[in-house]
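Colleague: have a look at this prediction, sequence included:
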Amino acid sequence: MMTSLFSIFEPTSSIFSAPLNWLSTSLGALFVPYLFWVSPSRWSLLWLKIITYLHTEFKTLLKPSYKMSTIIFISLFSLIIFNNSLGLFPYIFTSSSHLIMTLSLSLPLWISFMMFGWINHTNHMFTHLVPQGTPSFLMPLMVLIETISNLIRPGTLAVRLAANMIAGHLILTLLSQTGSTLTLSLLMFLLFSQILLLILEAAVAIIQSYVFSTLSTLYASEIN
């Protein structure tokens, strides 16, 4: 029996204290051999178009000398979208709904960006703290605001992704628990609404993957 709504997000399945649910994070790797080694199919061509489009988008945000760095953000997009999409299937653990997963993606990226920027582009990083045209009496306040906004970036990335994944799953769980008490006509309406919510969740899974990788690219472009 489910003790709370959030128990559906608990990684409870384990063998010898090793949480098996977290293995769902690596399930996306099972699709890679098919995409790269089997003869081209519609799915592989679609995925090729997606990563080509992402490479073009991310390349415009980065400097020409860093255009090959787009592979990092395309890989990040691929990992997140596989985890978000697999979490929509029954009995598959959604690892991207946990802050420990999302923070492990955003925090190392942010730390590496900050270290690279402050070591190699120190003056440029200082100029970012004071926007152009700021009055002199507002400069200390702007430095404080920009510093805080920089420090909370990995947290906002992680919370945005985890919260969006949790919200949709909770709504689907709440609606499904009322099914046993409804009449047949209301049950059909519930099934229809569940299907619409599932389609919405599939769109959210794609959008949040794109938002996470795009914002990471924008943060990287600011240190150049």
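Modeller: Structure's in. What do you need?
Colleague: only C-alpha atoms for contact and neighbour calcs from this point on.
Modeller: Fine.
Colleague: for the protein, which segments are assigned as helices?
Modeller: Along the chain, counting by DSSP state H, helices occupy 31-37, 42-61, 70-86, 99-120, 122-128, 139-151, 153-177, 184-221.
Colleague: tell me the angle of the fourth one relative to helix 184-221?
Modeller: Read that as helix 99-120. 20 degrees (axes from the mean of the first three to the mean of the last three CA atoms, to 10 degrees).
Colleague: could you say what helices and strands helix 99-120 packs with?
Modeller: helix 153-177, helix 184-221 (3 or more CA pairs under 8 Å, 6 or more residues apart in numbering; DSSP states H and E).
Colleague: quick one: the first one to helix 139-151, angle?
Modeller: I take that to be helix 153-177. Using the same axes, to 10 degrees: helix 153-177 against helix 139-151 is 50 degrees.
Colleague: ok, now the last one?
Modeller: Put simply, helix 184-221 runs at 120 degrees to helix 139-151, going by the same axes, to 10 degrees.
Colleague: buried sites along helix 184-221?
Modeller: 187, 190, 194, 197-198, 201-202, 204-206, 208-210, 212-214, 216-217, 219-221 (16 or more other CA atoms under 10 Å).
Colleague: take a look at this one as well, against the first:
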Amino acid sequence: MMSNLFSVFDPSTNMFNTSMNWLSTMLGLLIIPTMMWMIPSRNNAAWNKTMKKMHEELKTLLGTKKINNGSTLMFTSLFSMILMNNTLGLFPYIFTSTSHLTLTLTMALPLWTSFMMFGWINNTKHMLTHLVPQGTPPILMPFMVCIETISNIIRPGTLAIRLTANMIAGHLLMTLLGENGSSMAYSMISILIITQIALLTLETAVAIIQSYVFAVLSTLYSSEIN
């Protein structure tokens, strides 16, 4: 019996005082068929088409400057990793690593820090102009600088919390409904199953959308420093 509803997200499984739940982060590599990398298949073609589409979209967001050549590889890899972990978390008894700030903040904070360091060292004037939006009245400039600075500082937190909160919300609702299934009348079980299937479908869409949002927002933050 759960003492706390949020305990379903605790990495409590351990071996030799080492958490085993975090192994789910790399679990996706074990379920990819070896032949997929050697012989073209429909799965391989669909995934390549998806990555090509992501590459074209992220390239448009980054721009055509020389400095951005190859940058889309980092963001498409980030999209692939988050999508894999979000999708694996929908399976029973698999720990959802992206529902923890430990993982999401670890991805968001180094990205934002590297963008800021690169921007302030190489494009200082450009970064300063971002603090005051065009057309701002002189009397409001000090306030706009404070607002833009705070908005810039909280970016890694909003990136991490957005992904974590969206993954936790659906999982909590499904867990809450599932825990009440044993005490429900038989006439309500079918309604519960239909509801759970609908929530699972919604969570699948959320898993795809949130990985896309994380990659696109990271790309947009990167494009602002050039």
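Modeller: Structure received. Source: prediction; values computed, not measured.
Colleague: can you give me the TM-score here?
Modeller: TM-score for the superposed chains, counting by TM-score structural alignment, normalised by the length of the first structure: 0.97, backed by 224 aligned residues with a CA RMSD of 1.2 Å.
Colleague: ok so, going back, out of the helices of the first structure, which is closest to Pro11 of the first structure?
Modeller: helix 99-120 (12.0 Å; CA to CA).
Colleague: in the second structure, what stretch matches that closest one?
Modeller: Mapped onto the second structure using TM-score structural alignment, helix 99-120 of the first structure covers residues 101-122.
Colleague: the matching stretch vs the first structure, average distance?
Modeller: Aligned to the first structure and superposed, stretch 101-122 of the second structure gives a mean residue distance of 0.3 Å (mean CA distance after the TM-score superposition for the first structure).
Colleague: mind listing residues that contact that stretch?
Modeller: Stretch 101-122 of the second structure has contacts (CA atoms under 8 Å, 6 or more residues apart in numbering) with 97-98, 126-127, 155-157, 159-161, 163-164, 218, 221-222, 225-226.
Colleague: check the offset of it from the chain's centre.
Modeller: Counting by CA atoms, centre = their mean, to the nearest Å, stretch 101-122 of the second structure is centred 15 Å from the centre of its parent chain.
Colleague: redo the helices and strands packed on helix 99-120 of the first structure as JSON lines? Include distance to Phe116 of the first structure.
Modeller: Below are these laid out as JSON lines (distance: least, CA to CA, whole Å):
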{"stretch": "helix 153-177", "distance to Phe116 of the first structure": "16"}
{"stretch": "helix 184-221", "distance to Phe116 of the first structure": "10"}
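Colleague: who wins for proximity to Pro33 of the first structure among these?
Modeller: So among those, helix 184-221 is nearest, using CA to CA, at 21.9 Å.
Colleague: and the helices of the first structure, which is most packed in?
Modeller: helix 70-86 (a mean of 20; mean count of other CA atoms under 10 Å).
Colleague: mean deviation, that one versus the second structure?
Modeller: Helix 70-86 of the first structure sits 0.4 Å off on average (mean CA distance after the TM-score superposition for the first structure).
Colleague: so which other helices or strands are in contact with that helix?
Modeller: By 3+ CA pairs under 8 Å, 6+ apart, helix 70-86 of the first structure packs against helix 42-61, helix 184-221.
Colleague: which helices and strands does the first one pack with?
Modeller: Think helix 42-61 of the first structure. For helix 42-61 of the first structure, the packing partners by 3+ CA pairs under 8 Å, 6+ apart come out as helix 31-37, helix 70-86, helix 184-221.
Colleague: which one of these lies nearest to Leu138 of the first structure?
Modeller: When these are compared (using CA to CA), the closest one is helix 184-221, at 24.2 Å.
Colleague: whereabouts in the second structure does the closest one align?
Modeller: Taking TM-score structural alignment, helix 184-221 of the first structure hits residues 186-223 over in the second structure.
Colleague: report the mean deviation for the matching stretch after fitting onto the first structure.
Modeller: Mean for stretch 186-223 of the second structure is 0.4 Å (mean CA distance after the TM-score superposition for the first structure).
Colleague: ok now that stretch, how far from the chain's centre?
Modeller: On CA atoms, centre = their mean, the centre of stretch 186-223 of the second structure falls 12 Å from that of its chain.
Colleague: likewise stretch 89-103 of the second structure?
Modeller: Using CA atoms, centre = their mean, the offset of stretch 89-103 of the second structure from its chain centre is 12 Å.
Colleague: for it, which positions count as buried?
Modeller: Within stretch 89-103 of the second structure, the residues scored as buried using 16+ other CA under 10 Å are 89-90, 94-101.
Colleague: out of these, flag the one nearest to Gly178 of the second structure.
Modeller: Of all these, Leu90 has the smallest distance to Gly178 of the second structure: 13.8 Å, by CA to CA.
Colleague: counterpart of the closest one over in the first structure?
Modeller: Leu90 of the second structure maps onto Leu88 in the first structure, by TM-score structural alignment.
Colleague: also Ala160 of the second structure?
Modeller: By TM-score structural alignment, Ala160 of the second structure lines up with Ala158.
Colleague: how close does the residue nearest to its match when sequence neighbours are not counted sit to Gln208 of the first structure?
Modeller: The shortest distance from Ala158 of the first structure to any non-neighbouring residue, by CA to CA, 6 or more residues apart in numbering, is to Thr102 (4.7 Å). Separation of Thr102 of the first structure from Gln208 of the first structure (CA to CA, to the nearest Å): 12 Å.
Colleague: if anything else comes up later, I'll come back, but that's it for now.
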